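> Structure for the following, please:
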Amino acid sequence: MALHAMAAHRMRTLLTMLGIIIGIVSVVLVNALGEGSKRQILSDISAMGTNTIDIYPGSGFGDRRADAVRSLRAPDADAIARLAFVHGVTPQVQAQATARRGNAEKSASIQGVGEQFFEVRGQTLAEGVRFDHDAVQRLALDAVIDANARKALFAPHENPLGQIVLLGKVPVRVIGVTAPRKSLFGPAEGVTVWLPYTTVMGRLTGTQTLQSITVRVRDGAPMKAAEDEITALLTVRHGAKDFFTHNSDSVRATVEKTTFVLQLFISSIAVIALVVGGIGVMNIMLVSVTERTPEIGIRMAVGARQGDILQQFLIEAVFVCLLGGLLGIALALGLGWVIQLFVKQFQIVFSAGAIGLAVLCSTLIGLGFGFWPARNAAQLNPVEALARQ
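So this is what the prediction gives:
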């Protein structure tokens, strides 16, 4: 009976469902975009190295006296590496130099790192090998370059492995090229060259202290406990807390919290469209009750109870909203496919939970906004209803 009533007024039914369709499309797409963005950002964070703790000199980011603090040294990294929960440690120092090869030259960021750096940071090689512990010990002039350095200093089909590149006045031999990374924030444009940290300290900067230490914690180990133990160890070694730590898990938690709040805020705005659609359903159902008053009177006259009339109109309202919800989900999936096809930088992830929630919302709206018209229909006096024929 509900389907027959909907089919009898197709255009009115479609216009009634329009508000529900728009609301469902908004909710499903917002959730899919939010989930996709969150996964992409977390993937970028994981690509920089998961379960990592960075240690810097000073009291915190923005500390003007940090440059004067010369407390982090290579033995600190060795002491941290002996802790049970540590998977890998890499000291780090930085320098700037002009990279030259033939007529090509480019300003480069020189990163002095340990042999475990590429594993700690999740950096993979596209060509060649990375330097080992022996290279670190003997201050080897072995370099690993990034894809930008390869493009700037070498011809497209030229093999960079074994070639000599000048960093300032220091010649280094290229032994590896890192694979380019995809990032939500766009590709990196700078040129980066990685050398053993001992080489950078001994041959380029002449310093004896580190600028940072990065620690990768074993999977399953509690990050907060690991951070506390590292802090306690270095405080004892230095005699004071002249450093600060940065936990990658705090970044991950902040991203998840921020994206959830933003997603919830935008979804709440999209829900307004569902409420507007529900009001439209209620209005049309009230009009339908008025039009079909004689029909209601006849049904009551031949034995229909108030519960039967209430059920009939309530089911009709739920069917309108449920069908609108299904059409909205289908439209959202189609729009998501089109967006993904033409806008590559966005990742859209449709979750079964969000789709199920959309169906539940449309059903509840049908029940909520259809109850009043159905109740009015059920409480009609049969004699008055028949008199309106």
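> Could you use CA atoms for every contact and neighbour count after this?
OK.
> Could you confirm Thr90 falls within a strand?
Yes - membership of Thr90 in a strand is supported by DSSP: H, G, I helix; E, B strand; the rest coil.
> Also this sequence, please, to line up against the first:
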Amino acid sequence: MNEVLLEIAGVSRTFSAGEQDLTVLNDVSLKVHRGEMIAIVGASGSGKSTLMNILGCLDKPSTGQYLINGQDTSKMDEDQLAALRREYFGFIFQRYHLLGDLSAVANVEVPALYASEDKATRRAKAEALLTRLGLSDRLDHKPSQLSGGQQQRVSVARALVNGGDVILADEPTGALDSSSGEEMMKLLQELHKDGHTIILVTHDLQVAKFADRIIEIKDGEIKSDTVTNPKTETVNSVEFKKEKKATIPINSLFDWTRYLEALKMALTAMSSHKLRTFLTMLGIIIGIASVVSVVALGNGSQQAVLENMASMGTNTIEIKPGSGLGDRRSGRIRTLTASDAEILKTLPFVDSVTPTVRADVAIRYSNQALTGEVQGVGSEYFRVNGYTLAQGQYFDENSVDDLAQVAVIDSNTVASLFPKESALGKVIFLGQLPVRVIGVTEPRESAFGNTDALNVWIPYTTVSARIFRQNDVNDITVRINDSVSSTAAEQGIIKLIKMRHGVEDFFTVNTDTIRANIEKTSATMTMLISTIAFISLIVAGIGVMNIMLVSVTERTREIGIRMAVGARKHDILRQFLIEAVLVCICGGILGISLAFLIGLIFASSSSDFQMIYSTNSIITAFACSTLIGVLFGYLPARNAAKLNPVEALSRD
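Predicted coordinates for the structure are as follows:
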């Protein structure tokens, strides 16, 4: 007599049915010898399928003992049971249970993939089996392109790809016509002759007659066990010369080939459900595009403001009389003079200096009279404040010393007084003082003040001596070398002027501080809007999780098939987690691309500033999309990995 391969002793299986327990198997004992072909027969609901599920390690008995090669399965963990399904058993299901997204040869490869065989080896084995079964011309066909008989032969090849010492066939002819059914039974007989142990589950006695032994089960109990074709010799085929151990090989969690295969499976699943995948990505796309675009807009607006500031002079410090802006006593302080400006020029960190004296007077030319601001300034005023000359020339230091009656005007004044003629050389009156126009500045927009104001600049000595007859100045503006800290320079200026005046009767306005405040405010606004965009990313992540949970529900049967052919829990977890991460990464890439597209549209419009993209924001957004995939993909992936193989296979 052949040795015992499978043995169950006193096995019962109970299911919860509401408040009551339903016993499907009741104290069943059975021994299966190596090389037997057994048929388990019985009516629907008799417990035969439950018995097969327990024999195939798809289910566990509620009570009793199940031994495989003498090893107790109750002492094995989930991964070891998966190893048994993968390396010991081969399943042939009534409804074939092929993966619809994969070709015939890829379906056959699945158990070998989970056994960590290299691609070339498993492909060769799969092709050889399908060729042996007459499907050499159907290797690349998907299940929907195959007949029922062909699909069943693919499932047979899948059962044999890892050896399939024990073939478990659940109603193998139930979904086939009579001709295909006969072919299937002949195939099972051939496998039996090759040394495979065959266990059939059927309600058809004609199918059962092909077996060497018929076990009848009724109401969860074995009613008869009949040997129809007793064997006199031990089967010693090639498959059984080396006994297999019911243990699982320890494989590294960081086996990159497994991650690569999981990635390929994820890509296949995504490409097979393009609309669902895109809808899953949509929230991520919008969120990432929002974050990147908002930061780019913030950078662009900040840059525009700073450029406008630069048009007024960069890195400048203004010195004004009084204790601060709004000081009512400042008009009575007369200690700030042009000599202070001359002394400041000697400081090593000073680039240029100009005193300023202001006067609001009537500006007249011919029969036109306008009100504008006349500014008496030094020769370095235009460098200090970053003006660009459009026509003519600036007045020089000699003009300042000689109290010259010359003027430089801005484009607004030109437009108002000389709309149809050149302004150069013309004489205009500032109150009663005639001056000759020698230069015109380029038009520019200012970050502060009214850009429509009329500005006329003449030497400050001319204003002091010929208009106001005063010695003090309204303010002094100092431009600092770009390589010097404006804060340190400001302290040096304060120390020098305070020493000259003997008292601190002045205050300073550091435009670099204003610049820093603008940058800080812009960064704060960008952070605020980015936070809102980030919240949208979180919402998108929840959407990914919800759709992935729905996907797990929709693909429960697929998960059951993968588990039945030997997938471990972490194989399922890895596949679904990689799929979620891949969805989010692709969404991140599309989101960043959308942000750049928005930038192109923005650039083509008549915008006053352009979007400036931040590498850090792009990297952060991409990292966030990946993190969202991990965080919000883990729960659905874990749920998929926790599914019971029997329950999963029973889902439609």
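> Report the TM-score for the pair.
Put the two chains on top of each other and the TM-score (TM-score structural alignment, normalised by the length of structure 1) is 0.96; 388 aligned residues with a CA RMSD of 1.6 Å.
> Tell me the residues of structure 2 aligned with the top helix by length along structure 1.
Counting by DSSP state H, the longest helix found in structure 1 is helix 248-291. Taken onto structure 2 by TM-score structural alignment, helix 248-291 of structure 1 occupies residues 511-554 there.
> repeat for stretch 317-329 of structure 1
If you align by TM-score structural alignment, stretch 317-329 of structure 1 falls on residues 580-592 of structure 2.
> what's the average distance of the matching stretch to structure 1?
Taking mean CA distance after the TM-score superposition for structure 1, the mean distance separating stretch 580-592 of structure 2 from the aligned residues in structure 1 is 1.7 Å.
> element containing the equivalent of Asp54 of structure 1 over in structure 2, please.
In structure 2, the residue matched to Asp54 of structure 1 (TM-score structural alignment) is Glu318. Element membership for Glu318 of structure 2 (DSSP states H and E) is strand 316-321.
> Packing partners of that strand?
Secondary-structure packing of strand 316-321 of structure 2 (3 or more CA pairs under 8 Å, 6 or more residues apart in numbering; DSSP states H and E): strand 475-480, helix 486-501, strand 506-510, helix 511-554.
> Just tell me which of these ends up closest to Asp225 of structure 2.
Checking these against Asp225 of structure 2 by CA to CA gives helix 511-554 as the closest, at 40.2 Å.
> How far off centre is that closest one?
13 Å (CA atoms, centre = their mean, to the nearest Å).
> Mean distance between it and structure 1 after superposition?
After superposition onto structure 1, helix 511-554 of structure 2 sits on average 0.8 Å from its aligned residues (mean CA distance after the TM-score superposition for structure 1).
> and the angle for that helix with strand 316-321?
130 degrees (axes from the mean of the first three to the mean of the last three CA atoms, to 10 degrees).
> Next secondary structure after helix 511-554 of structure 2?
According to DSSP H and E, the helix or strand after helix 511-554 of structure 2 is helix 556-564.
> Could you list the residues in contact with that next one?
For helix 556-564 of structure 2, the external contacting residues (CA atoms under 8 Å, 6 or more residues apart in numbering) are 58, 82, 85-86, 91, 97-99, 110-111, 569, 572, 640, 643-652.
> residue ranges of the strands in the stretch 251-400 of structure 2, please?
Remark: strands assigned in the stretch 251-400 of structure 2 by DSSP state E, counting those that start in this stretch are 316-321, 350-365, 368-377, 389-392.
> Number of residues surrounding the match of Asp54 of structure 1?
18 (other CA atoms under 10 Å).
> One more: Cys321 of structure 1?
Cys321 of structure 1 has 33 neighbouring residues, counting by other CA under 10 Å.
> just to revisit the earlier point, out of the strands of the stretch 251-400 of structure 2, nearest to Leu130 of structure 2?
Closest among the strands of the stretch 251-400 of structure 2, using CA to CA: strand 316-321, at 82.7 Å.
> What angle do helix 486-501 and that closest one make with each other?
Using the same axes, to 10 degrees: strand 316-321 of structure 2 against helix 486-501 is 30 degrees.
> Strand 316-321 of structure 2 vs structure 1, average offset?
When structure 1 is superposed, strand 316-321 of structure 2 averages 0.5 Å from its matched positions, counting by mean CA distance after the TM-score superposition for structure 1.
> any idea how far that strand is from the chain center?
That offset, for strand 316-321 of structure 2, works out to 50 Å (CA atoms, centre = their mean).
> Identify the residues contacting the nearest residue to Met312 of structure 2 once chain neighbours are set aside.
Nearest non-adjacent residue to Met312 of structure 2, counting by CA to CA, 6 or more residues apart in numbering: Asn385, 4.9 Å away. By CA under 8 Å, 6+ apart, Asn385 of structure 2 lies in contact with Ser311, Met312, Gly313, Thr314.
> Around the second one, how many other residues sit close by?
Met312 of structure 2 has 22 neighbours, counted by other CA under 10 Å.
> hang on, it packs against Ser446?
Yes - between Met312 of structure 2 and Ser446 a contact is recorded at 6.6 Å, counting by CA atoms under 8 Å.
> what residue of structure 2 matches up with Ala149 of structure 1?
Aligned partner of Ala149 of structure 1 by TM-score structural alignment: Thr413.
> Work out for me the element its match sits within.
helix 411-417.
> Now do that helix: distance to the chain's middle.
55 Å.
> contact partners of it?
By CA under 8 Å, 6+ apart, helix 411-417 of structure 2 touches Tyr365, Gln368, Ala423, Val440, Thr441, Glu442, Pro443, Asp452, Ala453, Leu454, Asn455, Val456.
> Try it again at 6 Å.
Pro443, Leu454 (CA atoms under 6 Å, 6 or more residues apart in numbering).
> Next, the buried residues of it.
Under the neighbour-count criterion of 16 or more other CA atoms under 10 Å, helix 411-417 of structure 2 has Ser411, Asn412, Thr413, Val414, Leu417 buried.
> and the closest residue to Gly58 of structure 1 other than its chain neighbours, how many neighbours?
With CA to CA, 6+ apart as the criterion, Gly58 of structure 1 has its nearest non-adjacent residue at 4.3 Å, and that residue is Ala66. Using other CA under 10 Å, Ala66 of structure 1 is surrounded by 17 other residues.
> residue in structure 2 matching Ala66 of structure 1?
Under TM-score structural alignment, Ala66 of structure 1 pairs with Ser330 in structure 2.
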